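>>> no sequence on hand, only this structure:
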């Protein structure tokens, strides 16, 4: 194995691997040896840079003739998912997602984590660039390892494995959000549930869906562009067509599912507002009913409290009569309101 002064390992943010005929034959070689490995006809090279410093990335870019604008996009924040064809390579930027548990201290904060990974797709290799605490490449490596025969078809197999793991992560996140929305629907009609809690959970899920949508929807363009950018020079392209077609189908399903969840959470939000109005109307009816019942003794006692003589004035019979009128009218109103479900 050839090593130079810049030999790096995964522990300092650089991983290098070389396959021949689908078999891993070398790993951990220096960045200065990457172009030499890529020159071999039967070589398949992967270079992973985790939080690379500017000097190292620029040196590798010069060695591999990477587009300067693509190199800048690989490290800039807030780049949208895209696939761009350049003279010597195709540049990809995609986002992996996962959903952590909500923070009980800040329940309205989004629990969605979005991690970017950029890739320079060369004729015989791929260079991935990611942040310090970002996209986990272990599942991608496991995907390549589980299907070594696919690696015989060239760099397209590496690209497919990377995008497939990203899309699977999207599906997992979407499924978790779907379950959260179903749980939200269950408590929506529960009178014991706090209206503020429902509003907070709805707001957080809506925010997470907006962030997820920015990562999922552009994947249709990315995968479609990858399909277009595969050149005729890759004689194994036909063998990978089925894999990329299946991947594109998954991307479409993820996008449609995301849009469906967006409509669902909007419906939950609007339904919650309607239920609040309905509950408010119910409370107002009950208050109105009790106010009408309370108005009866107020009116009767006010009448009998006048400073003028009236039938039964100063007698026990007058008190009994007024009390009877209060109780009788109160019971009549209570019965009527109960039948109308006002109280």
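Looks like it arrived, so ask away. Quick caveat, the model's predicted, so the values are computed rather than measured.
>>> going forward, measure contacts and count neighbours with C-alpha atoms only.
Fine.
>>> quick one: residue 87 is in a helix?
No. Counting by DSSP: H, G, I helix; E, B strand; the rest coil, residue 87 falls outside a helix, being coil.
>>> now do the helices in the chain.
With helices called from DSSP state H, the chain shows them at 34-38, 54-64, 68-75, 138-146, 155-188, 195-216, 219-229, 237-304, 316-339.
>>> what's the closest of these to residue 24?
Residue 24 lies closest, by C-alpha to C-alpha, to one member of the helices of the chain: helix 138-146, at 9.0 Å.
>>> figure out how far the closest one is from the centre of its chain.
Its chain's average C-alpha position is 24 Å from that of helix 138-146, according to C-alpha atoms, centre = their mean, to the nearest Å.
>>> packing partners of that helix?
helix 155-188 (3 or more C-alpha pairs under 8 Å, 6 or more residues apart in numbering; DSSP states H and E).
>>> against which helices or strands is the helix it packs on packed?
Helices and strands touching helix 155-188, by 3+ C-alpha pairs under 8 Å, 6+ apart, are strand 90-99, strand 112-122, strand 125-130, helix 138-146, helix 195-216, helix 237-304.
>>> can you redo the helices of the chain as a markdown table with mean neighbour count and distance to residue 86?
Compiled in a markdown table, the helices of the chain are given as follows (neighbours: other C-alpha atoms under 10 Å; distance: least, C-alpha to C-alpha, whole Å):
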| stretch | mean neighbour count | distance to residue 86 |
| --- | --- | --- |
| helix 34-38 | 16 | 18 |
| helix 54-64 | 14 | 13 |
| helix 68-75 | 17 | 9 |
| helix 138-146 | 14 | 25 |
| helix 155-188 | 20 | 16 |
| helix 195-216 | 18 | 23 |
| helix 219-229 | 18 | 10 |
| helix 237-304 | 16 | 19 |
| helix 316-339 | 14 | 76 |
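>>> one more structure, for comparison:
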């Protein structure tokens, strides 16, 4: 059976009229809901959307992926946008053949866990973006999850865009709707979709950094409070750990985005490159904020450790001062506890009162001196 026939078979657009695994989940029917929207996209399904565009407008129909691609290539106008969510090797195999995708890029797209990058394979551009999401929490603890990450892989060709999403967030449904509302931008081709995805991902970086800053401000306030030495240092370590996760997503993307903005790329129109320069500026801002947060957390941690050390020194001074005060009566009582027959004032009627007075006077002088020196 030919590849086209195989695609039609797995899409379930024959007699049964149902979607059955593989690429069937990729095309869908026009009467099905748009599963790309976050409120409608069931996790665990590779279905997202498959839509063709011409002059920035969505083309009706397009039930058959192979026929849609053939029509676009025959007219040499428009492009198809195919979206997937965590597809398997089997679901992606026929698509890779149809669009002549490089096996290494296909492997990266299916198995994920890639570093942000942009690679060129002949006429195809392959980009990997790390998506981030701020995890809301009532109170920051030593085990709170602050940043959740995912991935978006994008294949860009002359007449197609394929997006592969991994993770529990980062739906491109709202982005698709925004692009469809701006036909002039969408008419610039697949590179416009690539820019929109990059811009969307980087904007989320900025939103997450703002939310993380609120957590850092709260920790800073708690550390420098009156009882800051009692603050839980585990929260600071947890924030540093989550900030490291955010840093791994943001920082490596700097060079690929800069390349898209400055170096000539066959599938990226020079007009679109100007938009990538704006994305690069936003990304640089996010990178600088993360670096500043890292330095600030180091300073907060050092300040907390210094506060703990000062508090411990104050406790030791108090203990030492009270030990010195108690040492006076202990010494006197120890001397008079000896069983010697001849001792000063042993048989004097007022000797006991005198000893108590000397002890009280000595303790008072020591206590006053320690209080004056802020030891007590």
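Everything's here; your move. Please read these numbers as outputs of a predicted model, since none were measured by experiment.
>>> before we move on, back to that, redo the helices and strands packed on helix 155-188 of structure 1 as CSV? Include distance to residue 5 of structure 1.
What follows is those, written out as CSV (distance: least, C-alpha to C-alpha, whole Å):
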stretch, distance to residue 5 of structure 1
strand 90-99, 28
strand 112-122, 24
strand 125-130, 20
helix 138-146, 26
helix 195-216, 39
helix 237-304, 37
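>>> out of those, nearest to residue 178 of structure 1?
Closest approach to residue 178 of structure 1 among these is made by helix 237-304 (6.7 Å; C-alpha to C-alpha).
>>> mind putting the helices of structure 1 into JSON lines with distance to residue 130 of structure 1?
As requested, these are exported to JSON lines (distance: least, C-alpha to C-alpha, whole Å):
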{"stretch": "helix 34-38", "distance to residue 130 of structure 1": "18"}
{"stretch": "helix 54-64", "distance to residue 130 of structure 1": "12"}
{"stretch": "helix 68-75", "distance to residue 130 of structure 1": "8"}
{"stretch": "helix 138-146", "distance to residue 130 of structure 1": "13"}
{"stretch": "helix 155-188", "distance to residue 130 of structure 1": "13"}
{"stretch": "helix 195-216", "distance to residue 130 of structure 1": "16"}
{"stretch": "helix 219-229", "distance to residue 130 of structure 1": "18"}
{"stretch": "helix 237-304", "distance to residue 130 of structure 1": "22"}
{"stretch": "helix 316-339", "distance to residue 130 of structure 1": "66"}
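>>> quick one: which of these is nearest residue 122 of structure 1?
Closest among the helices of structure 1, once you apply C-alpha to C-alpha, is helix 155-188, at 7.5 Å.
>>> where in structure 2 does that closest one fall?
Helix 155-188 of structure 1 lines up with residues 190-223 of structure 2 when matched by TM-score structural alignment.
>>> measure the mean distance from that stretch to structure 1 post-superposition.
Here the mean offset of stretch 190-223 of structure 2 against structure 1 after fitting is 1.0 Å, by mean C-alpha distance after the TM-score superposition for structure 1.
>>> and for stretch 311-318 of structure 2?
Using mean C-alpha distance after the TM-score superposition for structure 1, the mean distance for stretch 311-318 of structure 2 is 0.9 Å.
>>> what does that stretch correspond to over in structure 1?
With TM-score structural alignment as the criterion, stretch 311-318 of structure 2 aligns to 279-286.
>>> ok, back up a step: between the helices and strands packed on helix 155-188 of structure 1, which gets nearest to residue 343 of structure 1?
Nearest to residue 343 of structure 1 among those is helix 237-304 (4.7 Å), distances taken as C-alpha to C-alpha.
>>> out of the helices and strands packed on helix 155-188 of structure 1, flag the one nearest residue 46 of structure 1.
Closest of those to residue 46 of structure 1 is strand 125-130, at 5.1 Å (criterion: C-alpha to C-alpha).
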